[in-house]
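[1] no sequence on this one, just coordinates:
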């Protein structure tokens, strides 16, 4: 259940060169992008496409993009949670799950045939207004993908059984528990209840209520499908390596025989206005207070959308936003702020969120927040603020243009416009409206919509309210197994006439209408030729000071990505300075010798550049994504951030407060608690990886960081003799090397010694046990288990990761199938070979419903033991893994960001340039015995240490029969104390 944002695509051959001049002088005063240039940039954004409609009403949109031999398939149904009647909340989302369970002519999990053909970016989502399914597949597998999509559109109900309903009901309820279990996880229910009156289409959440999900019967969910999922209620987008002629033929063949269904008319919904301001306080297991301010505003088609979007961005969306400057940088009473407009079909939400610094006076900050908002509504943004936000937004959207599908590719833009505006070009109207916003129009929109009464929610630390559980999921174990099974009657078949349909809506009483392109559904279509991956050519150069440059050219969009990576990372920290590396990296863009933190943020926004600095376990990096015409200035700013950070004391103190709040937040989240608890148990505190995998460090160390320590860390680690530069994008090696030489070629290492990391410290022998972290009132338990393997990341781990694809690395893995699909105790489980440079851990991640914690941990251990013993890799599992591993490669490297990551991994693990080109042949050579052997000699479940984060009063008794020592500890809440500075 995720909201998709509109993505945009650039017409082939777009040239935006010359819009902004480049040069070193731009650092102090970056050139503003003129209004005319923004208009020029926006007008060039285009997704060429053709449309046609089948006789059954299926609307089809085709976009040709031949940069890679892949096609995005995206099906959007005009049905969402706003269309659910009372008593059936959550049905749209529940059916989204059911439609992955197999259809009449492919009655197996949808993920099985999709992994076989190498599908990437595959998922389904439901939101208030729509349900969609999408995957990106190799061109040679498009027939099979369309067969499967059409089979679940027109040939589904014969495969929907009571057993499948009960399984997916359990999975959905665990998805709900997983979200509800997070800090602030119950906020949405309060928001919707306050903002909308009873009976309003947006009054209830998309996930629905436990009670309604419990009451969903086979008959009601099947009728729900008949009423809403006909082809005349859907939009199909094909984007990628396909022609219009081929699309016409294929779509008619696979979808043409599906009869029309009743015409769905999306629920109308007014924009409600509260009678008076609502102030509400709720309590939750949170480290500090959060404040919300919310208004319901018009939906996506209203002319106020763009002005309100800009108004929200200036208020709390930019790094230099009003709220950031006032509350985070100025008063330093908040550690993070945001403001945005969540856009839907009929209504939208204008939301402001402020996370207070622990110990801040919440009443005072609340009054200050209201004053800032009132003043902003009265006076509006400045022209410079509007321009910075518009430039940043357009640049951000252009950076996503390479992707044809997924959560935000070109297929999304076309489908969203067609579904909501009856115009696949609607994205162009949105961009034009964004570029046309002025300070006056933004102020007018706010004064019209935000002077209405506000919903003001405050969430304070404390005991959360009682939780609504599913029937039978209390303290006693409940199997949730199906009570009965029944084959659907003939009149329940999806092709049968629907008695509720009108003459104009229903298919003829004879059922299926033969077309010129009918299809034999007795077997899946064969997979055509799928060429092996041709990874982009990799080139190398070296700057005059010795920094190596690795380059790959990608020209689909006018974007260049540059990453300067340093041999540092969390592993460079000592135990007493845990978190120093990531803290220093976070400070890099908070001011330089010539620009303060606000000026750095504003410069980045004017350029439309994305510059991020951060650390992982093995490397610290600064990464730039720049529009091609702004590349010179963007590199100037990047180099200034890397080489000349100011490390001003006021910024250190401010980020210290933010970091302590971050640690406190981690210690309130199940996943954060587990990721902080497990690594020191696995590695010991003396080994470089024996640090919290979040990288944030310990609160004691963070409180003690001095400016001298931070400067020393920069001198020791962020220097040319630890650096490598990686570049991918719309440039050439001949063009980029002189630009890099001008910014980094004369950079000299400081006189202090280069930092060193030692991995010679012995890793302690494993002491298998369960660490039970008590987190009261948790409807779910998070199980995180692991062991350190006897291999390094620089070893050849392809066979091991392929074996793990069967055990825990894919949706169809043994672990996920057992706990999600068979027992439906979890929303999702995975095991991962966490490939770091040195000693690699194997980690199992399993959020499970609280009343089955012990059973779930026992099942995980059993599955692992059997897989590594008598039930190794089967021939079918090998075939699926090999086919998927080979065929998904072209889709995996569709974007320049993915290629950049691959170059960095090659360098980190010491791989040759042709590594990815060799993968297909290496997959083909795999055998079951080969994968079994590497898994058995590498993974040993008897050595695992398990961390369980949950309600000890409900969980401990379930764990005792497992026969492992149990140590119960309290949730680490001490980090929520106010910062020392």
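    Looks like it arrived, so ask away. Note that this is a predicted model, so its numbers are computed, not measured.
[2] Please make it C-alpha for all contacts and neighbour counts, starting now.
    OK.
[3] Residue 917: neighbour count?
    Using other C-alpha atoms under 10 Å, residue 917 is surrounded by 15 other residues.
[4] Looks like it contacts residue 535 (just checking).
    Yes: with contact defined as C-alpha atoms under 8 Å, residue 917 counts as touching residue 535 (6.1 Å).
[5] in what helix or strand does residue 584 lie?
    Assigned by DSSP states H and E, residue 584 belongs to helix 580-587.
[6] Report the inter-axis angle for the helix or strand following that helix versus helix 580-587.
    Heading C-terminal from helix 580-587, the first helix or strand you meet, by DSSP H and E, is helix 597-607. Between helix 597-607 and helix 580-587, the angle comes out at 70 degrees (axes from the mean of the first three to the mean of the last three C-alpha atoms, to 10 degrees).
[7] residues making contact with the next helix or strand after helix 597-607?
    Toward the C-terminal end, the helix or strand that comes next after helix 597-607 (DSSP H and E) is strand 610-615. For strand 610-615, contacts defined as C-alpha atoms under 8 Å, 6 or more residues apart in numbering pick out 396, 568-570, 581-582, 585-586, 588-589, 604, 620-626, 638, 695.
[8] if you count residues, which strand in the protein comes out on top?
    Counting residues, the longest strand found in the chain (DSSP state E) is strand 780-792.
[9] Show me what the helix or strand following it is packed against.
    Using DSSP H and E, the next helix or strand after strand 780-792 towards the C-terminus is helix 798-804. The contact analysis (3 or more C-alpha pairs under 8 Å, 6 or more residues apart in numbering; DSSP states H and E) places helix 798-804 against strand 830-833, helix 928-938.
[10] What lies in contact with the next helix or strand after the last one?
    On the C-terminal side of helix 928-938, the closest following helix or strand by DSSP H and E is strand 945-950. Outside of strand 945-950, the residues that reach it under the criterion C-alpha under 8 Å, 6+ apart are 670, 673-674, 677-678, 681-682, 766-776, 778, 780-787, 850.
[11] try stretch 670-677
    182, 665-667, 691-694, 781-782, 784, 947-950, 971-972.
[12] How about it, which residues are buried there?
    Neighbour-count burial for stretch 670-677 flags 670-677 (criterion: 16 or more other C-alpha atoms under 10 Å).
[13] buried ones in stretch 256-275?
    256-264, 266-267, 271, 273-274.
[14] another structure for you, compare them:
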């Protein structure tokens, strides 16, 4: 259940949309192969309304046996008032607590057991939505669940559940408050809007208002806003239209029409004089935020503003990135985005300073670029690139059926704001219609200094306005009124029985086509011609497992430099060329491998492979680029100490593994990055990047013949004798249980995680381990999460998992918990880690854990990007080509005895490091009282303190 903490969206809003229609898509750059003609996909839909007012939106897609349900309620902070902030988001959480016929906390259990993916709910300023993607034979289950909590939530909504979810939501807010710069984001909204405006407060609300929520407030909120006439439901995927209509009528038709919801007509006052503020936070680097009010979503000027924001700071080809990060090297990061909303949108730029750089110099540089756009407008090349990025994002978004910007989500979004689910072609058209003049006008009209708010976030004390919990007897005497009479309730008794799944649709997980070039390069291909999109990556076994303590971070440093200049293109040319075809080139190393990748429209396949082959085969590692990226990585390592979970990973892995490669984060450490030379990087590339030990993996709208031709054209001349001659040393002897405290004064939460030795990815009992971990902490309904979050309210979310590398890897479990419950949470965490060994999973737990893994497998291949992730595993770990095709049968064959054995052999509570990153003064005394083991103290780099 997610809410934007303080609502700034860090990338342009167009990236969340998707669309169709005929559009003039920009051609490739002069130094790239020309784009082929592109036929944009069509997205057919049907819209109708039930007698009770519920709007139905449907889209059939039979490429996978999946169906997405996305239910939008037209309520958010837009409908709240001062003193009642956060109600919409709090209620989003209450909707998962269990409705009358489904049962308490059973909603997600049903979905996870059915193999659902993308199970979530989100609240934004203008709406709240709930969504899940299910195997298509479980469509009726999804409709039963969503209809029951729409019509029958109040019967089970009591003060106990409210108390628990108040705690959970406030933990979610604390988690946000612990994020660097989040308090500055909130301050910017306070300055953009007056205090009585719906957008003034964060979506999640204030601690005081959340804690003040009472049971009848919440019940009234449901009866007023969570009604069929204030909602739309979009269903996309593999279904029979006639059967779907009958099911919708059955499940949603009986729910009564609710009261009319009056439209919100608040006018957002303009800013006529610049507003400034300084916020202190426990951050390593200062950050500048400049924000402006811009036209409401889908109104004239909105698309031009979005394009302008992208050109200003939307990526590596943007003006601010080029000037501040690349050329002047005075900024660590630049991120500009647009939060497009009903009552007025918000454009913002966040610029994080390099050490020793003043925010004044960053601000001066920003206003210089804004002034240039106001005077001259963008270049034609900038405009073309921005429009191509928009079209690409809209089409690639259509790969997903459900939430977070997929097909169903898009239908709902256009319907909510425009009453036109078919607005997709018009949305593309408004971006294509933008001109140099219209973008220039937007810059002049909305981006003036006197129309801005400026927030400087500097190092200092983190000031959080927390409040005490309500007394335990809060609402104890409140009488709850039943929403329906007995006769209506009797008529709905049929809902008590969960619908059985339909016939299982046969689905065969894909087996890639493969071939090998003469130079040894292996090529893997998964064809999918449903949309004109593709993803591609070159994967090399060049991960940080090859790093030594003296050169920690060498693999990651090398990979990062691949996209920073070749013999044919400079770093800036690479960024421009990639954006010209609507993509971003990325290159990164993890523990086991390194890869360079991109996602684009298939009419630019040749241009994409031209770029990909260039960065892999011809990197220059220019000295000036080496030094620039060195500085960036040193600062990034410094910034990790701002983030509690990053500190857990760095300190925990180092404490567990010492100088073993698995104890070193792929980004390296300060000493290692400082010691690496340009020759080290070049030598590493020569030793670890070559066709004999790499693979080209592709998925999407590509034919085998086309791939054979293009792989020969762009990769056959690649030479090199790189081989996997990496010997990873044996893991150290596991420690006895001990506690490690990393002091983070003023932290609103403790990052509490137990870390121990785990398993390699190729472990023979992989299926049994995954099922066991699902019971322990891998699912929302797992033991750890139900204990720490749902029973005790200690955290926003808890879990466990295995990071499986080539020869091993760490096991982890835990959560970010409220500071004052650090010790009780540690006690409960250790209880569950021991209980999984002494209290074998029940039959119900095993069924849920197994079914979730088994039935969710098709969702792992919903997008081309996800598909190449699977192909990458086949290559890196030497798995057979039919590995995924045979995986369902392996899950099916796992016995209860094998799951119990996995708990005994792979979870070791007496050999863990219990990491606690938080305010030492507040958490140390109670942790000592637990007597779990010795306590040691380390700094944020992992050094042992005395």
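    Yep, that arrived. From a predicted model like this one, the values you see are computed outputs, not experimental measurements.
[15] TM-score for these two?
    Overlay of the two chains. TM-score (TM-score structural alignment, normalised by the length of the second structure): 0.95; 931 aligned residues with a C-alpha RMSD of 2.4 Å.
[16] packing partners for the helix holding residue 584 of the first structure?
    Using 3+ C-alpha pairs under 8 Å, 6+ apart: helix 580-587 of the first structure touches strand 610-615, strand 620-627, helix 649-666, helix 707-717.
[17] Return the most buried member of these.
    Highest mean neighbour count of those: strand 620-627, a mean of 24 (counted as mean count of other C-alpha atoms under 10 Å).
[18] tilt between it and strand 610-615?
    Using the same axes, to 10 degrees, strand 620-627 of the first structure lies at 170 degrees relative to strand 610-615.
[19] what range in the second structure matches strand 620-627 of the first structure?
    The aligned range for strand 620-627 of the first structure in the second structure is 594-601, by TM-score structural alignment.
[20] average gap between the matching stretch and the first structure?
    Per the superposition on the first structure, stretch 594-601 of the second structure and its aligned residues are separated by 1.6 Å on average (mean C-alpha distance after the TM-score superposition for the first structure).
[21] ok, which stretches of the stretch 351-500 of the first structure are strands?
    All strands of the stretch 351-500 of the first structure, identified by DSSP state E, counting those that start in this stretch, fall at 455-461.
[22] Also the stretch 151-300 of the second structure?
    Ranges of strands within the stretch 151-300 of the second structure are 231-237, 275-281, 287-294, based on DSSP E, counting those that start in this stretch.
[23] residue at max distance from the center of the second structure?
    Most distant from the centre of the second structure: residue 487, at 45.4 Å, with distances by C-alpha atoms, centre = their mean.
[24] Wait, a strand at that residue?
    No: if the criterion is DSSP: H, G, I helix; E, B strand; the rest coil, then residue 487 of the second structure is helix and not within a strand.
[25] what's the distance between it and residue 600 of the second structure?
    Distance, residue 487 of the second structure to residue 600 of the second structure, using C-alpha to C-alpha, to the nearest Å: 57 Å.
[26] Check residue 749 of the second structure too.
    Distance of residue 749 of the second structure to residue 600 of the second structure, computed by C-alpha to C-alpha: 40 Å.
[27] Aligned counterpart of residue 254 of the second structure in the first structure, please.
    Using TM-score structural alignment, residue 254 of the second structure pairs with residue 257 in the first structure.
[28] same check, this time on residue 198 of the second structure
    Counting by TM-score structural alignment, residue 198 of the second structure lines up with residue 201 in the first structure.
[29] which residue packs closest to that match, ignoring adjacent ones?
    Excluding the flanking residues, the one nearest residue 201 of the first structure by C-alpha to C-alpha, 6 or more residues apart in numbering is residue 82, at 4.4 Å.
[30] Wait, the one you found touches residue 202, no?
    Yes: Residue 82 of the first structure lies in contact with residue 202 (C-alpha under 8 Å); the separation is 5.4 Å.
[31] can you list residues touching both of the two?
    Counting by C-alpha under 8 Å, 6+ apart, the residues touching both residue 82 of the first structure and residue 202 are residue 128.
[32] Quick check: buried residues in stretch 796-804 of the first structure?
    Judged by neighbour count using 16+ other C-alpha under 10 Å, the buried positions of stretch 796-804 of the first structure are 799-804.
[33] Same check on stretch 342-356 of the first structure?
    342-356.
[34] from the buried residues of stretch 796-804 of the first structure, which is closest to residue 1 of the first structure?
    Of all these, residue 1 of the first structure sits closest to residue 804, with 27.0 Å by C-alpha to C-alpha.
[35] Please pull up the equivalent of the closest one in the second structure.
    Residue 804 of the first structure maps onto residue 773 in the second structure, by TM-score structural alignment.
[36] shouldn't its match be in contact with residue 800?
    Yes: between residue 773 of the second structure and residue 800 there is a contact under C-alpha under 8 Å: 6.9 Å.
[37] so where do the helices sit in the stretch 301-450 of the second structure?
    302-313, 319-320, 359-376, 380-397, 407-418, 424-432, 436-446 (DSSP state H, counting those that start in this stretch).
[38] Need those in JSON lines (columns: mean neighbour count).
    Shown next, in JSON lines, are the helices of the stretch 301-450 of the second structure (neighbours: other C-alpha atoms under 10 Å):
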{"stretch": "helix 302-313", "mean neighbour count": "27"}
{"stretch": "helix 319-320", "mean neighbour count": "26"}
{"stretch": "helix 359-376", "mean neighbour count": "17"}
{"stretch": "helix 380-397", "mean neighbour count": "24"}
{"stretch": "helix 407-418", "mean neighbour count": "24"}
{"stretch": "helix 424-432", "mean neighbour count": "20"}
{"stretch": "helix 436-446", "mean neighbour count": "20"}
